[in-house]
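K.L.:
below is the structure, and that's it, no one-letter string:
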């Protein structure tokens, strides 16, 4: 009786269907039987062992292996799904590269462990060789690509960045040629390139850590695990060690521990980038010293209010100058003058209504946009309250020092004046108030 199994045959032609070749022995124990086993592969040296197992032992061991494999592929599939979701939602290239890299690892491990041949393409043995040899090389290239995106070597070393790109292209080229024309030389070259790619990845991450990239530490820790796990199958393929548990599952174990570390590092990186972008957006619409609305943002809101008010909905704009800012700067220095500006912003916030907008529109000038329907009497009352708040004692300035507010107030809209012209007109009105004037509020009527 002749039995066949192997990666060149469909599962339906195997003596026993499964991840690995199994051959049945005759049940007759009354006589001696000679079995001849022929094992061959065109490129990979055989270093495995031959084992005699009962059906119960083989089934028990395979169940444990499938439990482990199921956990790995389930974790990897979840990582791919969540990473793709993050890549699409946040438009993050790092998560996109991570998802593609892990997907290539999944397919490569499916080929190496026999899960793919048993479950996914049982009647397509032509896929066994590409998945076993091409996909690991592609995963190596994608790993370098992923680290290149995260570590950004192009920012500090053009030579190192070109080396990373060369390894990526080299791995893809060797993988493609080897898939079309398999050879021993191609197999050995791929092993050397994979080993080189692991070294370059750790070098890129090490330099990123040295430059202060905190998130690269987690990614480096993940890659260190996969490099450690990958040593055993590489050493087996070079004929340095015999097949065993670590040579069969070492890379998978390293990959399983690598995925959450990479994901965590990417997530920290994404959070920091999101916070940075949020701060940048906030700076575009707020004043960095006082936290008030920015000059540009106020003009946008003011023009929108003018456009709405042309339909008969009046509103008011109050422009405030910290008139003694220069004197405070001479007495308290730059830091003291800045504290006075922050205090002025705080006092103005206290007197306005919840719907009003307080903005900083100059070195010592502020504006209050009273957008909801507001009469001149209401606006004048708020202006009077603001002046009184400035004169109150405080714990920020030295004893006896106070904030002297000058106010120009207008009911809007005014004929033929847009937002910029309206603000400039009220700022010009402020200049008409002398520093020692007793009347510090000027009202401009339509």
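P.N.:
Everything's here; your move. As the structure is a computational prediction, the values presented were derived from the model and not from experiment.
K.L.:
okay, CA-based contacts and neighbour counts for the rest of this
P.N.:
OK.
K.L.:
list of residues touching stretch 306-321?
P.N.:
305, 364-376, 379, 383, 405-413, 418-419, 423, 426-427, 430 (CA atoms under 8 Å, 6 or more residues apart in numbering).
K.L.:
check stretch 340-356 too.
P.N.:
289-290, 292, 322, 325, 328, 358, 364, 366, 368-372, 382, 385-386, 389-390, 396-397, 403.
K.L.:
for residue 384, give me its contacts.
P.N.:
When contacts are counted by CA under 8 Å, 6+ apart, residue 384 touches residue 441.
K.L.:
what's the spacing between it and residue 377?
P.N.:
Using CA to CA, to the nearest Å, we find residue 384 at a distance of 11 Å from residue 377.
K.L.:
centroid-nearest residue for this structure?
P.N.:
Centroid-nearest residue in the chain: residue 270, 2.8 Å away (criterion: CA atoms, centre = their mean).
K.L.:
are we agreed that that one is in a helix?
P.N.:
Yes: when classified by DSSP: H, G, I helix; E, B strand; the rest coil, residue 270 is found to be part of a helix.
K.L.:
just the element for residue 261, please.
P.N.:
In the assignment (DSSP states H and E), residue 261 maps to helix 245-285.
K.L.:
could I get the full set of helices for the stretch 301-446 of the chain?
P.N.:
325-351, 376-391, 419-431 (DSSP state H, counting those that start in this stretch).
K.L.:
including distance to residue 94, could these go into JSON lines?
P.N.:
As requested, the helices of the stretch 301-446 of the chain are exported to JSON lines (distance: least, CA to CA, whole Å):
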{"stretch": "helix 325-351", "distance to residue 94": "40"}
{"stretch": "helix 376-391", "distance to residue 94": "51"}
{"stretch": "helix 419-431", "distance to residue 94": "43"}
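K.L.:
on that earlier part again, out of the contacts of stretch 306-321, which end up buried?
P.N.:
305, 364-371, 374, 376, 379, 383, 405-413, 418-419, 423, 426-427, 430 (16 or more other CA atoms under 10 Å).
K.L.:
just the ones of those residues in strands?
P.N.:
The strands, defined by DSSP state E, take in 365-370, 405-412 from these.
K.L.:
against that first model, consider the following:
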């Protein structure tokens, strides 16, 4: 009965519940939207607190973009329908070439115990103008940027610093105009003069270290080019100098100290110097891997890119800012891709330095991609996008100097080996028969003069054909090289080891020693050569036969000793199990 009454009551109330449920849902949705909109309606209050520097403008101001860049400050202030928008706390302004960005903000009343400045930490900014009303109602302009000589800035500095005046009673209204062909995404912040001084001391330390490294690299490159007659060092010196000059341009040091009265060059110096820096870096990589000798096609491609960079630098020096990014970005993409491709190509073909060059160039390519994204307005201005390229090169250039030094050592060793080919066996590094005979003659004469005995050993490798049948051609070709290594490890510093022919070796062992001591030399060498060789099968052992003679007792001249030793080894039957043979006394 109860369930029937309840069911009838519930069925009768459905018509009332449906509209109420719709109202409650609409009310809940409106409440959620209102709560979500509260952070958007609230703004960060500008508080010039000396303990919290730098103080960001954040979303305290409003901005508007003049699409034609035609309005003056009076027109911007008086027009009411410009569509001002809240400044983003952290973001990128949609500023295009030929447009002007206007930002208005109010500095609340605050005690003026310190001198405050509006800072835009972007040395490559074209123009920044800060307007404020004077007592007569006229707008007073402070201007900074690349298009204005640094000597005419209100506060000459590496990047724009504009004075902010305010008082403790009334708010102060400001309007900021920014023109920049590369868009604008730099932070706008307020700092005191004391904070600027402290931060510049830290920056000066960093820049001093960087410029010192660049100067050191340039000096080392010039010394290497003069002393070693190596063109790679000349490219290294040019690259180091251009890296330093590019850092001068990108940090604003050049506009402040080197060319303060040349706004045209200040505006163009960064792109021109960066282009030449990339050209020198590309040529340096190509030279280190000896590209001209290894691939004529790739070398022509590198020189075509270098000539294109030279032409591009001229175009960048003559064109306006709006066109420079369009010209520069393809070259910024081409050079690192080509450089990485060259290093990868060299590494894949066995170049001992190609892998190290590829590894050292990877951070540079990554940081350059971030810089390109910044130029294309995909990322905001930051240390990674502005200084990342040069910071990565501060790591790459010392690595390349190490590679150059190792390359010079290798080239010097190769020249030494080429010059010594008539005296050294190229495959083993042992002396050849001619040098062996010369040293033996001197050892015999020395032994006669000092009245002691020296030993001459002739060693034959007798199982090469068996190794070829059992383990293959590679093992048979490598086995004599391993025997040469064992002979070198057995010989003392005063002894000599030689390769007399394909399967025959010789050793000179300086005396004095007795006949009993000399008898132990052969078995020791045989045992050493029977030990397993790394990289070869365990059963792949070198079977050798050793004939030795004491000189001058068993031969007065080198020719006689060599002839007797060769005759003794030749006369041994192939089935003989004996390995060491001594010559009888010479009569």
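P.N.:
Good, I have the coordinates. In this text the structure is predicted, and so the values were computed from the model without any measurement.
K.L.:
relative to residue 66 of the first structure, which of the helices of the stretch 301-446 of the first structure is closest?
P.N.:
helix 325-351 (65.3 Å; CA to CA).
K.L.:
gap between the closest one and the chain center?
P.N.:
Mean C-alpha position of helix 325-351 of the first structure versus that of the full chain (CA atoms, centre = their mean, to the nearest Å) differs by 40 Å.
K.L.:
do the same with stretch 9-24 of the first structure
P.N.:
Using CA atoms, centre = their mean, the offset of stretch 9-24 of the first structure from its chain centre is 44 Å.
K.L.:
residue 282 of the first structure: neighbour count?
P.N.:
Neighbourhood size, residue 282 of the first structure [other CA atoms under 10 Å]: 15.
K.L.:
cool, and residue 316 of the second structure?
P.N.:
Neighbour tally, residue 316 of the second structure, other CA under 10 Å: 21.
K.L.:
is it in a helix, a strand, or coil?
P.N.:
Per three-state DSSP, residue 316 of the second structure ends up helix.
K.L.:
the residue nearest to it when sequence neighbours are not counted: helix or strand, and which one exactly?
P.N.:
Leaving aside its chain neighbours, residue 316 of the second structure sits nearest to residue 324 (5.9 Å; criterion: CA to CA, 6 or more residues apart in numbering). Residue 324 of the second structure belongs to helix 321-348 when assigned by DSSP H and E.
K.L.:
chain center to that helix, what's the gap?
P.N.:
15 Å.
K.L.:
now do stretch 485-496 of the second structure
P.N.:
Worked out by CA atoms, centre = their mean, stretch 485-496 of the second structure lies 42 Å from the chain centre.
K.L.:
endpoint to endpoint, that stretch covers what distance?
P.N.:
13 Å.
K.L.:
in it, what's buried?
P.N.:
Buried residues in stretch 485-496 of the second structure, defined by neighbour count with 16+ other CA under 10 Å: 485-488, 490, 496.
K.L.:
got the residues you listed as a markdown table, with distance to residue 156 of the second structure columns?
P.N.:
Converted to a markdown table, those look like this (distance: CA to CA, whole Å):
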| residue | distance to residue 156 of the second structure |
| --- | --- |
| 485 | 69 |
| 486 | 72 |
| 487 | 74 |
| 488 | 70 |
| 490 | 74 |
| 496 | 73 |
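K.L.:
which one is the residue nearest to the centre of the first structure nearest to, not counting chain neighbours?
P.N.:
residue 92 (7.7 Å).
K.L.:
ok, that neighbour touching residue 86?
P.N.:
Yes: with contact defined as CA atoms under 8 Å, residue 92 of the first structure reaches residue 86; the gap is 7.1 Å.
K.L.:
now residue 103 of the first structure: closest residue in space, sequence neighbours ignored.
P.N.:
Leaving out its chain neighbours, the residue that sits closest to residue 103 of the first structure by CA to CA, 6+ apart is residue 80, at 6.6 Å.
K.L.:
and that neighbour, how many residues sit next to it?
P.N.:
Neighbours around residue 80 of the first structure, by other CA under 10 Å: 22.
K.L.:
ok, residue 255 of the second structure next?
P.N.:
Residues near residue 255 of the second structure, counting by other CA under 10 Å: 30.
K.L.:
alignment lookup: it to the first structure.
P.N.:
The alignment partner of residue 255 of the second structure in the first structure, by TM-score structural alignment, is residue 117.
K.L.:
let me see the contact set for its match.
P.N.:
Neighbours of residue 117 of the first structure in contact, by CA under 8 Å, 6+ apart: 7, 11, 19, 110-111, 123-125, 128.
K.L.:
let's see 7 Å
P.N.:
Contacts of residue 117 of the first structure were listed using CA atoms under 7 Å, 6 or more residues apart in numbering, and they are 111, 128.
K.L.:
try residue 289 of the second structure
P.N.:
Counting by CA under 7 Å, 6+ apart, residue 289 of the second structure makes contact with 346, 354.
K.L.:
other SSEs contacting the helix holding residue 261 of the first structure?
P.N.:
Contacting helix 245-285 of the first structure under the criterion 3 or more CA pairs under 7 Å, 6 or more residues apart in numbering; DSSP states H and E are the following elements: helix 216-237.
K.L.:
residues making contact with the helix it packs on?
P.N.:
44-45, 198, 202, 205, 208-209, 241-243, 246-248, 250-251, 253-255, 257-259, 261-262, 265.
K.L.:
and it, what's buried?
P.N.:
For helix 216-237 of the first structure, a neighbour-count test (16+ other CA under 10 Å) marks 216-227, 229-230, 232-234, 236-237 as buried.
K.L.:
surely residue 244 of the second structure and residue 213 touch.
P.N.:
No: using CA atoms under 7 Å, residue 244 of the second structure is not in contact with residue 213, being 8.6 Å away.
K.L.:
these two: which has the busier surroundings?
P.N.:
Neighbour tally, residue 244 of the second structure and residue 213, criterion other CA under 10 Å: the higher count belongs to residue 244, 24 against 18.
K.L.:
can you tell me which helix or strand that one belongs to?
P.N.:
helix 231-250.
K.L.:
next, the buried residues of that helix.
P.N.:
Within helix 231-250 of the second structure, the residues that count as buried by 16+ other CA under 10 Å are 231-250.
K.L.:
repeat that for stretch 141-158 of the first structure.
P.N.:
By neighbour count on 16+ other CA under 10 Å, the buried set for stretch 141-158 of the first structure is 141-151, 153.
K.L.:
does residue 558 of the second structure really touch residue 441, like I thought?
P.N.:
Yes: Residue 558 of the second structure is within contact range of residue 441, at 5.3 Å (criterion: CA under 7 Å).
K.L.:
between the two, which contacts overlap?
P.N.:
With CA under 7 Å, 6+ apart, residue 558 of the second structure and residue 441 have no common neighbours.
K.L.:
the closest residue to residue 394 of the second structure other than its chain neighbours: neighbour count?
P.N.:
With sequence-adjacent residues excluded and distances taken as CA to CA, 6+ apart, residue 394 of the second structure is closest to residue 210, at 7.4 Å. Residue 210 of the second structure: 18 surrounding residues under other CA under 10 Å.
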